[in-house]
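**Student:** what follows is a predicted structure for the sequence shown.
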Amino acid sequence: MHLPLLQRARFQDAHIRPLLALLLLLALVAGPLAIAPSADAATKKPLDIVKIVYDPSGRDTWKNGHLNKEYIVLKNTGKKTLSLTGYTLRDNGPQRFRFPKGTKIKPGKTLTIRSGKGKNTSSTLYWGTKSYIWNNTHDTARTYNSKGKKLESCTYKKLTKKATKKYVRTTATTAYC
């Protein structure tokens, strides 16, 4: 093994050079392993929760126009078009949104799900409720694939300026997941 660094070093004791060579070899092998992200962190989620507008500006009027100002944005982070047939979106309570059959999202594109009623398009779906979904003070959004496996979760607490291990960064109206 050729170690130019050790050749330049001047050590009087012949026992130190092999020890240094071993330490250098260990550092070269173990170094990248020590800073590599965990397997979970390296896994790219196919469907990412990007943003939740949980408390739209103005009074909560319970009218459809205002309900539709409350929404969640999902993004396809993969390289292939995702078929969301059978996928679900849930809050911390009993509300559950099932993606309509045939819903697809292209790579890098976003899909907005609004709380009220409206006509679904390729970029916007409607939950179809007569009430608000996302709590104004705190809540958790979760996405599940068609087999019921949780893909992503985003927990917010109103006015959490910096993200923590428990909560994402928020403003007075919006959570950034």
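**Tutor:** The structure has been received and is ready for your questions.
**Student:** CA atoms for contacts and neighbours, from now on please.
**Tutor:** Will do.
**Student:** residue contacts, the spatially most central residue of the chain?
**Tutor:** With distances taken as Cα atoms, centre = their mean, residue 48 lies nearest the centre of the chain, 4.6 Å away. The contact partners of residue 48, taken as Cα atoms under 8 Å, 6 or more residues apart in numbering, are 74-77, 152.
**Student:** just give me the closest of those to residue 56.
**Tutor:** residue 74 (17.9 Å; Cα to Cα).
**Student:** dropping in the other structure now:
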Amino acid sequence: MRHHTKAAAAAALATATAVGGLVTAAPASAAGSVHLTKIYYNSPGSDNGSNASLNAEYVQIKNSTSRAVSLKGWKLTDASRHTYTFGTYSLGAGKTVTVHTGKGRDTAAHRYQNSRAYVWNNTKDTATLKKPSGARVDSCSYNNARRAFVNC
């Protein structure tokens, strides 16, 4: 019976993907990990390039482990290779950090790329999180201009 449940879930996911145009990576959180949880790729309102609009575009990363994880040197990239590199930073156990596109003052819960231009395409893109070694930790893709965000 378990195989039928998995097959039905896979078929439902394939159907939802084909209908909605949404593509995401398999969840990396099964055993506890650091993983992408959300990309808000189309900030509300018109894309006027203001810092408020840029900061409404963001990626959320969650640490679902039971200990803090140093993200020093980790990279968050998009398909066009725009890259945000974490400086000295530790993501607490069970905590989420939001990486905003625009400028701001870094805190434990909010980091800023300090970009003057949008990073995440409004139609499709892929976010990839890598360790300093270049090893891929997680990725999340979307292909849906009708929505403003994707849960990874």
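**Tutor:** Looks like it arrived, so ask away. The model shown is predicted, which means the values in this text are computed figures rather than measured ones.
**Student:** just the helices in structure 1 please.
**Tutor:** 4-8, 16-35, 39-42, 64-67 (DSSP state H).
**Student:** who are the packing partners of the second one?
**Tutor:** Just to be clear, that refers to helix 16-35 of structure 1. Using 3 or more Cα pairs under 8 Å, 6 or more residues apart in numbering; DSSP states H and E, the elements in contact with helix 16-35 of structure 1 are helix 4-8.
**Student:** show me which residues of the helix it packs on are buried.
**Tutor:** Across helix 4-8 of structure 1, burial judged by 16 or more other Cα atoms under 10 Å covers no residue at all.
**Student:** for stretch 42-50 of structure 1, same thing?
**Tutor:** Of all the residues in stretch 42-50 of structure 1, those buried under the rule 16+ other Cα under 10 Å are 46-50.
**Student:** and stretch 18-35 of structure 1, by the same measure?
**Tutor:** In stretch 18-35 of structure 1, counting by 16+ other Cα under 10 Å, buried: residue 21.
**Student:** map the residue nearest to the centre of structure 1 across to structure 2 for me.
**Tutor:** The alignment partner of residue 48 of structure 1 in structure 2, by TM-score structural alignment, is residue 35.
**Student:** also residue 85 of structure 1?
**Tutor:** Match for residue 85 of structure 1 (TM-score structural alignment): residue 72.
**Student:** isn't its match up against residue 86?
**Tutor:** Yes: using Cα atoms under 8 Å, residue 72 of structure 2 and residue 86 qualify as a contacting pair, with a distance of 5.3 Å.
**Student:** show me the strands in structure 2, by range?
**Tutor:** Applying DSSP state E to structure 2 gives strands spanning 34-40, 58-63, 69-70, 75-77, 83-85, 90-91, 96-100, 110-112, 124-130, 136-143, 149-151.
**Student:** mind checking which of those is nearest residue 46 of structure 2?
**Tutor:** strand 34-40 (14.5 Å).
**Student:** next, the angle from the closest one to strand 58-63.
**Tutor:** Calculated by axes from the mean of the first three to the mean of the last three Cα atoms, to 10 degrees, strand 34-40 of structure 2 forms an angle of 160 degrees with strand 58-63.
**Student:** and the end-to-end length of stretch 83-100 of structure 2?
**Tutor:** Stretch 83-100 of structure 2 has an end-to-end distance of 12 Å (criterion: Cα to Cα, to the nearest Å).
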